[in-house]
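Participant: sequence plus predicted model, see below.
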Amino acid sequence: MAHRLLLRRICTVGVKDVRGLSASTTRAASSCFSTAVQSAAPRVSFLSASRTLPRSLPHTSRRQVSFNVQDQEDFTERVINSQLPVLIDFHAQWCGPCQILGPRLEKAIAKQKGRVAMAKVDIDDHTDLAIEYGVSAVPTVIAMRGGDVVDQFVGIKDDDELDSFVSKVIGQ
């Protein structure tokens, strides 16, 4: 790219000053200009439709750390009937502490490498679930295993407390 710009500048200066120059200099300037056009041609052909761009590198499949609960049936299927322990994050979009806790909780669960799942329940969309599980404040995190509530906490926690909470839920 830098070479093309330099060549263009040289050729432009050469073409502008052709009036007062000899015939050999004029030929050199026109030769320079045609070389610049030819050197740009392969770049344009690279972007043409006849060439295909390289495929992206394959990536390893990764289990989803968390999922959003869609409805009561989805909750029953993915949380209550789950073989893994599940942490349920009851949150709201307007809740500042929820927005802080969510990524921290996902990070703590990701460290467990598939031994625990996380369900996210928006209390504004799923008020019935929040009432059923006695959620009176957000963020509330409830740990379930085999359809039974085994532990819970309300509010925000630091990373170490989250790691110990998740480890305790897995170890029970």
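Facilitator: In hand now; what should we look at?

Participant: make it CA atoms for all contacts and neighbour counts henceforth
Facilitator: Noted.

Participant: how close does residue 120 sit to residue 4?
Facilitator: To residue 4, residue 120 is 54 Å away according to CA to CA, to the nearest Å.

Participant: so between these two, which is more surrounded?
Facilitator: residue 120 (19 against 13; other CA atoms under 10 Å).

Participant: and the more buried one, what does it touch?
Facilitator: Neighbouring residues of residue 120 by CA atoms under 8 Å, 6 or more residues apart in numbering: 66, 67, 68, 69, 88, 89, 90, 91.

Participant: okay, and which of the residues you listed map to strands?
Facilitator: Counting by DSSP state E, the contacts of residue 120 place 66, 67, 68, 88, 89, 90, 91 in strands.

Participant: and those, which of them are buried?
Facilitator: Among the ones in strands among the contacts of residue 120, the ones that count as buried by 16 or more other CA atoms under 10 Å are 66, 88, 89, 90, 91.

Participant: included below, for side-by-side comparison, is a second structure:
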Amino acid sequence: MTTVNITAENFESEVANSDVPVIVDLWAPWCGPCKSLTPILEKLAEEFEGKVKVGKVNVDEQPELARSFKVQSIPMLVALDGVDVTDHQIGFRGEGAVRQMFEKAAGE
């Protein structure tokens, strides 16, 4: 599996204590741009495997977690190193912008 489903219950183990930076995708099943972003995230998750982890947070199922990221619009990507936010993007900006975020997170 290239992406991990992030919940309030596994946030600490999957994100806060991750050995590699984590890019968290805050999304919802009814969000069209979120659906467009998914194949790009899966492709980059595979490409950057071992360097960057990709976690997905369904904002409808995890409202507390969404609030902790101050989500106002989705899709929203947040890059984390431990619990420190290092980068974020709001909206669907295409593969180039997402790739830059992965490269920055991976230190490339």
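Facilitator: That came through fine. Everything numeric in this text was worked out from a predicted model, so none of it was measured.

Participant: that older thread, list just the nearest of the buried ones among the ones in strands among the contacts of residue 120 of the first structure to residue 157 of the first structure.
Facilitator: residue 89 (12.9 Å; CA to CA).

Participant: what do we get in the second structure for that closest one?
Facilitator: Aligned by TM-score structural alignment, residue 89 of the first structure pairs with residue 25 of the second structure.

Participant: which residue in the first structure aligns with residue 97 of the second structure?
Facilitator: Correspondence of residue 97 of the second structure to the first structure, assessed by TM-score structural alignment: residue 161.

Participant: what secondary structure does its match sit in?
Facilitator: Following DSSP: H, G, I helix; E, B strand; the rest coil, the label given to residue 161 of the first structure is helix.

Participant: for residue 7 of the second structure, same thing?
Facilitator: coil.

Participant: can you pull the contacts of it?
Facilitator: Here residue 7 of the second structure is in contact with 57, 62, 65 (criterion: CA under 8 Å, 6+ apart).

Participant: from these, which land in strands?
Facilitator: Short answer: these in strands (DSSP E) are residue 57.

Participant: show the buried residues in the contacts of residue 7 of the second structure.
Facilitator: With burial judged by 16+ other CA under 10 Å, the buried subset of the contacts of residue 7 of the second structure is 57, 65.

Participant: show me which of the contacts of residue 7 of the second structure is closest to residue 71 of the second structure.
Facilitator: Lowest distance from residue 71 of the second structure to the contacts of residue 7 of the second structure (CA to CA) belongs to residue 65, with 9.2 Å.

Participant: please pull up the equivalent of the closest one in the first structure.
Facilitator: Alignment note (TM-score structural alignment): residue 65 of the second structure maps to residue 129 of the first structure.

Participant: which residues are in contact with its match?
Facilitator: Going by CA under 8 Å, 6+ apart, residue 129 of the first structure touches 72, 123.

Participant: with the one 10 residues further on instead?
Facilitator: With CA under 8 Å, 6+ apart as the criterion, the residues that contact residue 139 of the first structure are 89, 90, 91, 92, 95, 97, 98, 101, 154, 155, 156.

Participant: please produce a markdown table containing the residues you listed, extended by distance to residue 9 of the first structure.
Facilitator: Converted to a markdown table, these look like this (distance: CA to CA, whole Å):
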| residue | distance to residue 9 of the first structure |
| --- | --- |
| 89 | 62 |
| 90 | 63 |
| 91 | 60 |
| 92 | 59 |
| 95 | 58 |
| 97 | 57 |
| 98 | 57 |
| 101 | 56 |
| 154 | 67 |
| 155 | 64 |
| 156 | 61 |
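
Participant: just the buried members of these?
Facilitator: Looks like the contacts of residue 139 of the first structure have 89, 90, 91, 92, 98, 101, 156 buried, using 16+ other CA under 10 Å.
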